[in-house]
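Student: build me a model:
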Amino acid sequence: MLAVCLALAVCLALAVAALGWWYNTITVSSVVVEEGECFVKLPYETIVPLPEDVTVEWSRCAPEPMRVHEYCNGNNDLVGQDEFYCDRTEMEEEPLKTRDLSLTLRDPCYRDSGTYICTVHKDREVWTQKVVRLRVNVPQEVVEVGDRAKCVTLPFKTRARLPADATVEWKCFELSNSSTVHVYQNGQDTSEGQHSSYRGRTKMRENPLQAGDLSLTLINPSHEDIGAYTCTVERDGDVIWKRSVRLKLKGF
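Tutor: Next comes the predicted model:
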């Protein structure tokens, strides 16, 4: 009888310890996706029993803090969501019942790379947490141009929503040198800082941020234009999007 009681006591102690482990252990996952994919899933399936009145909150802590998605009282609450994630996040149906708290992020782009935390809490008490490190790879496109081409287009199209007050800058990198090729700022093209060799030879489409088409057309390309080009979209000093294109001579 004493042995049975001891066995039950040990089982109870292990159960309590396991419950405490569920509540206090933070698991970490890493996800890698290519920019241009339709969506990416930040996974989180928990074994912790979840009551219906807890809040599930997805946030990003690095490189800059943002509120990504919140689920509470049986509904998605996106009032405090950062505008960068507007219309791009979704959770599974009835996540508290299925214990699948995964978050789907549509149209992943360069700026989405970072560290995300899913926190389940109630009355300021944290029930469980999960950390997901997301890396969005930006592929380098290769564009070939012929000797007698009158123009060539360096492509950059995105389905993501771009802020109207962002600055678009195309640069050419060759060895340790970089040259400003084209700048779009305050709703218009500007020649400020543009390298003299590109003046009068570059153009972008009208309203590129609204159209999501930041492609650059280079007029009368020559051998001197061959190299690696990078387009960055910045807002308030933060790089939001980035794309790299290598221009090479056809046949080489």
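Student: hey, let's count contacts and neighbours off CA atoms from now on
Tutor: Fine.
Student: state whether Ala18 is indeed within a helix.
Tutor: Yes - membership of Ala18 in a helix is supported by DSSP: H, G, I helix; E, B strand; the rest coil.
Student: I'd like the structure of this one too, to check against the first:
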Amino acid sequence: MFVIFVFSASQYLLTMGEEVFEGAELVVLPCHYSGVIPEVSPSVIWSRHDLKPQTVHLRRKEDDLCGQNQRFSGRTSMKSDALDSADFSLSLRNPRLYDSGNYVCIISDGTAKITVTEVQLQVKGQ
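Tutor: Predicted structure coming up:
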């Protein structure tokens, strides 16, 4: 039995902005999904297309940070029940000036991907 999920990106894409001062303890990049979460191999990917590697945070059943861009190492997290609650918000600790940029929140079933949210983060100096 094969199940195919078809996502309609235009229904879910939401663009927003967040501002924070450098040295803040934490900034949360919001991403809430109202569609059907795939039952087989669901994952949430936060990425920035201007970086290599592009992955900021990857969540499957648990966090999978082996391909994470090293500038975010030890500074990102998601709720442990993210795939159950559909709250894919990303917490970024100790934001730095170079964290400014456009972040994309994507849900995938391993085959199809849908961009749920784009967040423009602006980190300002003191």
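Student: spit out the contact partners of the aligned partner of Phe72 of structure 2 in structure 1.
Tutor: Aligned counterpart of Phe72 of structure 2 in structure 1: Tyr85 (TM-score structural alignment). Taking CA atoms under 8 Å, 6 or more residues apart in numbering, we find Tyr85 of structure 1 in contact with Val68.
Student: what about the equivalent of Lys122 of structure 1 over in structure 2, neighbour count?
Tutor: Aligned by TM-score structural alignment, Lys122 of structure 1 pairs with Asp109 of structure 2. By the measure other CA atoms under 10 Å, the count of residues near Asp109 of structure 2 is 18.
Student: so what's Asp109 of structure 2 closest to, chain neighbours aside?
Tutor: Pro42 (4.6 Å; CA to CA, 6 or more residues apart in numbering).
Student: tally of neighbours for the one you found?
Tutor: Counted with other CA under 10 Å, Pro42 of structure 2 comes out at 16.
Student: for it, what are its contacts?
Tutor: Pro42 of structure 2 is in contact with Arg60, Lys61, Leu83, Ile107, Ser108, Asp109, Gly110, counting by CA under 8 Å, 6+ apart.
Student: rerun at 7 Å
Tutor: For Pro42 of structure 2, the contact set (CA atoms under 7 Å, 6 or more residues apart in numbering) comprises Arg60, Ser108, Asp109.
Student: please tell me how far the first one sits from Val27 of structure 2.
Tutor: As for Arg60 of structure 2, its distance to Val27 of structure 2 is 22 Å (criterion: CA to CA, to the nearest Å).
Student: also the second one?
Tutor: Ser108 of structure 2 sits 24 Å away from Val27 of structure 2, taking CA to CA as the criterion.
Student: tabulate the contacts of Pro42 of structure 2 (TSV), appending secondary structure and distance to Glu18 of structure 2.
Tutor: Shown next, in TSV, are these (DSSP: H, G, I helix; E, B strand; the rest coil; distance: CA to CA, whole Å):
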residue	secondary structure	distance to Glu18 of structure 2
Arg60	coil	25
Ser108	strand	24
Asp109	coil	28
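Student: residues in contact with the helix or strand containing Cys61 of structure 1?
Tutor: Per DSSP states H and E: Cys61 of structure 1 is located in strand 55-62. Identification of contacts with strand 55-62 of structure 1 by CA under 7 Å, 6+ apart yields 66-72, 114-122.
Student: quickly check the residues you listed for the two that are furthest apart.
Tutor: The distance between the two most remote of these (CA to CA) is 25.8 Å, for Gly114 and Lys122.
Student: out of the contacts of Pro42 of structure 2, which one sits closest to Thr117 of structure 2?
Tutor: So of these, ranked by how close each gets to Thr117 of structure 2 (CA to CA), first place is Ser108, at 13.2 Å.
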